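Chemist: Could you work out the structure for the sequence below:
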Amino acid sequence: MEVPLFRLVTLNLNGIRSAADKGFVEWAAQTGADCMGVQEIKAQADVVGERFTKVGDLDGHFHYAEKKGYSGVGLYSRKAPSDVIIGFDGGEFDGEGRYVETRYDTARRKLSVISCYFPSGSSGEDRQAAKYRFLDLIYPHLLALKAEREFILVGDINIAHQAQDLKNWRSNQKNSGFLPEERAWMTKLLGTEPGHAGLVDVYRRLHPDTTEACYTWWSNRGQAYANNVGWRLDYHLATPKLAATARSAAIYKDRKFSDHAPLTIDYDFKL
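Modeler: Model (predicted):
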């Protein structure tokens, strides 16, 4: 079997300790990943430092939320980065632990891998308003980043972009995660028209027509997982040059570490 040049995984853990109890650490160690972005670690430095600074031979870099048991992201990497950037807005959302970026810069190339956790607005109007504030801040940040370096952002975006990205799209058009304003934001992020960001949804580049097999999140209510009533909320968003090197994508469902499934994409480039 041909070994990929760069394997990148993303997974919302919904609590790193809970995921570890379900076998996440052992699974992560044998994936062959070069980098792995994780979201919703729901733990602070003391807990992570004791148990989770490494998975396999990958070293972790983390952005912790100020509030205990809330949010938090990590990015595990086989290769030592040239720099690590923690946070992006210097305010509200940095306090929630939502962004960690590892850089792998050389004399000939500037390249970043980012693990990011977008807010959910499903708990009420206040959090939906916060989600819109986040989208308003992250968009120009990514646009500026794209102007100076290649990058892949992985994470739980908490938006299903198109009808093919969730099972019950008709009944969810007024629900957070599939609101017209959120979907329009994604369209602008992925658009190539003037003023649009021009990023690439890498999974959709590889699998433009996939429906039920694309889901990465299932509600814990009812029999959503058993019946595959899911949403595609977890993404690889890349600059076009890196996206063009993507060779294969896989959503792992053999074991369940959280309410999300890991998304792995293999790329034909080296860090």
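Chemist: going forward, measure contacts between C-alpha atoms and count neighbours the same way
Modeler: Noted.
Chemist: what are the ranges of the helices in the stretch 1-150 of the chain?
Modeler: Under the criterion DSSP state H, counting those that start in this stretch, the stretch 1-150 of the chain carries helices at the ranges 16-21, 24-29, 45-51, 125-148.
Chemist: what's the angle from the following helix or strand past the last one to helix 125-148?
Modeler: Same thing as helix 125-148. Counting by DSSP states H and E, the element after helix 125-148 in chain order, helix or strand, is strand 150-156. Regarding strand 150-156 and helix 125-148, their directions subtend 160 degrees when assessed with axes from the mean of the first three to the mean of the last three CA atoms, to 10 degrees.
Chemist: quick one: buried residues of the next helix or strand after strand 150-156?
Modeler: Once strand 150-156 ends, the next helix or strand along the chain (criterion: DSSP H and E) is helix 180-190. Residues of helix 180-190 classed as buried by neighbour count (16 or more other CA atoms under 10 Å): E182, R183, W185, M186, T187, K188, L189, L190.
Chemist: I'd like the structure of this one too, to check against the first:
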Amino acid sequence: MAESLRVASVNVNGIRAAYRKGMADWLDARDVDVLALQEVRADDSHVDELLGADWHILHAPSLTKGRAGVAIASRVAPLAHRVGLGADDAQDRIQSAGRWLEADFAFGDDTITVVSNYTHSGEAETPKQDAKWAFLDAMTERMHELSDSAHVAIVGDFNVGHRELDIKNWRGNRKKSGFLPRERAYFDRIFGARGETVQGVDDSEGTGLGWVDVGRTWAGEVEGPYTWWSNRGQAFDNDTGWRIDYHVVTPALAERVADYRVDRYPSYDARWSDHAPVVVDYRV
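Modeler: The predicted structure follows:
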């Protein structure tokens, strides 16, 4: 048995376009065990054809063709999987279509649950933001349920920069979706001490869920490392980015982190997505 489980997550911004631009070369070289994808924007047949027969593939497409979509590909077959958030007849399940996919895998003598998450991008003071609030509510409720499990990794594009360190130009984005105080307060509670009262950056109070931000824990109190850059201007070349792609894990799994990396592209022209992969090794 391998000594570690390598879990990689990336918003591919359309898997067919990503493969045309070089994603396969990255994947061939990275020795990934579990691959979580967001914004797949393809049919099952496309995903199966591009990834190939060497992978066990779970795919949860969006209800709207050509939008969203999450997938989990693994070298070993999952033990079980679940799709979506909320009750079967609830509106929040519709809001999570193509955005939330859970899979359980053997992890040494234990089980690890990997979740591919694609949170709504939102738009302040519009119905798009209302959908994001509904998703964040359903997500935190599910995280409360999952927190009783020992080894869970919720990975992917959360579309929120939690702290000022997570966005290069944070001052200019305080009223924009992705860095609204109310959004950031969800993450204050997610990463707050479990069971304790947490005061959010928006002055709200709630109960901490006790999850761990692997990226911030590993990198420390530094700017970034960023995972997404706008296509406008020289954002990538100047590293004017956002850290919105996370590995959010239970404390027991956080103790097993052996390595964390953002696979930032060597140049703008070498990018195959506007997001960079986030790769974490977990000791088995």
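Chemist: rewinding a little: any chance of TSV for the helices of the stretch 1-150 of structure 1, columns mean neighbour count and distance to Q164 of structure 1?
Modeler: Output for the helices of the stretch 1-150 of structure 1, formatted as TSV (neighbours: other CA atoms under 10 Å; distance: least, CA to CA, whole Å):
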stretch	mean neighbour count	distance to Q164 of structure 1
helix 16-21	18	28
helix 24-29	16	29
helix 45-51	12	37
helix 125-148	15	22
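Chemist: who wins for proximity to D105 of structure 1 among those?
Modeler: Of all these, the one in closest proximity to D105 of structure 1, counting by CA to CA, is helix 125-148 (11.7 Å).
Chemist: quick one, which of the helices of the stretch 1-150 of structure 1 is nearest to F6 of structure 1?
Modeler: With CA to CA as the criterion, F6 of structure 1 lies closest to helix 24-29 of these, at 15.2 Å.
Chemist: Closest to the mean position in structure 2, which residue would that be?
Modeler: The centroid of structure 2 falls nearest to G156 when counting by CA atoms, centre = their mean (1.2 Å).
Chemist: Quickly note the distance from L75 of structure 1 to I157 of structure 1.
Modeler: Using CA to CA, to the nearest Å, we find L75 of structure 1 at a distance of 16 Å from I157 of structure 1.
Chemist: Looking at those two, which has the bigger crowd around it?
Modeler: Set side by side, L75 of structure 1 and I157 give different neighbour counts by other CA atoms under 10 Å, the larger being at L75 (27 against 21).
Chemist: Does that one touch I41 like I think?
Modeler: No: applying CA atoms under 8 Å, one finds L75 of structure 1 not in contact with I41, separated by 10.8 Å.
Chemist: hang on, the earlier thing: out of the helices of the stretch 1-150 of structure 1, nearest to K167 of structure 1?
Modeler: helix 125-148 (21.8 Å).
Chemist: Superpose on structure 2 and give me the mean offset of that closest one.
Modeler: Mean deviation of helix 125-148 of structure 1 from its aligned counterpart in structure 2 after superposition (mean CA distance after the TM-score superposition for structure 1): 0.9 Å.
Chemist: helices or strands next to that helix in the packing?
Modeler: In terms of contacts (3 or more CA pairs under 8 Å, 6 or more residues apart in numbering; DSSP states H and E), helix 125-148 of structure 1 is packed against no helix or strand at all.
Chemist: Can you check what angle separates that helix from helix 180-190?
Modeler: Computed by the same axes, to 10 degrees, the angle separating helix 125-148 of structure 1 from helix 180-190 equals 10 degrees.
Chemist: which residues touch helix 125-148 of structure 1?
Modeler: For helix 125-148 of structure 1, contacts defined as CA atoms under 8 Å, 6 or more residues apart in numbering pick out 88-89, 93, 110, 118-122, 176, 185, 189, 197, 239.
Chemist: Tell me the buried residues within those residues.
Modeler: Listed as buried from those are F88, F93, F118, P119, S120, G121, S176, W185, L189, A197, T239; burial here means 16+ other CA under 10 Å.
Chemist: want to throw those residues into a markdown table with distance to Y225 of structure 1?
Modeler: Formatted as a markdown table, those follow (distance: CA to CA, whole Å):
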| residue | distance to Y225 of structure 1 |
| --- | --- |
| F88 | 34 |
| F93 | 30 |
| F118 | 22 |
| P119 | 22 |
| S120 | 20 |
| G121 | 21 |
| S176 | 19 |
| W185 | 28 |
| L189 | 29 |
| A197 | 34 |
| T239 | 32 |
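Chemist: Any figure for the gap between the residue of structure 1 most remote from its centre and W231 of structure 1?
Modeler: Farthest-out residue of structure 1 from its mean C-alpha position, per CA atoms, centre = their mean: A107, at 28.0 Å. With distances defined as CA to CA, the gap from A107 of structure 1 to W231 of structure 1 amounts to 41 Å.
Chemist: which residues touch the equivalent of D83 of structure 1 over in structure 2?
Modeler: Under the alignment (TM-score structural alignment), D83 of structure 1 pairs with A80 of structure 2. If a contact means CA under 8 Å, 6+ apart, then A80 of structure 2 has A103, D104, F105 as its contacts.
Chemist: The first one reaches S74, doesn't it?
Modeler: Think A103 of structure 2. No: here A103 of structure 2 does not reach S74: they are 9.7 Å apart, not a contact under CA under 8 Å.
Chemist: Between the two, point out the one with more neighbours.
Modeler: Taking A103 of structure 2 and S74 together and counting by other CA under 10 Å, A103 has the greater number of neighbours (22 against 19).
Chemist: Could you report the neighbour count for the closest residue to the more buried one other than its chain neighbours?
Modeler: By the measure of CA to CA, 6 or more residues apart in numbering, the closest residue to A103 of structure 2 outside its immediate chain neighbours is H81, 4.2 Å from it. Neighbour count for H81 of structure 2, taken as other CA under 10 Å: 15.
Chemist: repeat for E101 of structure 1
Modeler: The number of residues near E101 of structure 1, taken as other CA under 10 Å, comes to 25.
Chemist: Check H59 of structure 2 too.
Modeler: H59 of structure 2 sits with 21 neighbouring residues when counted by other CA under 10 Å.
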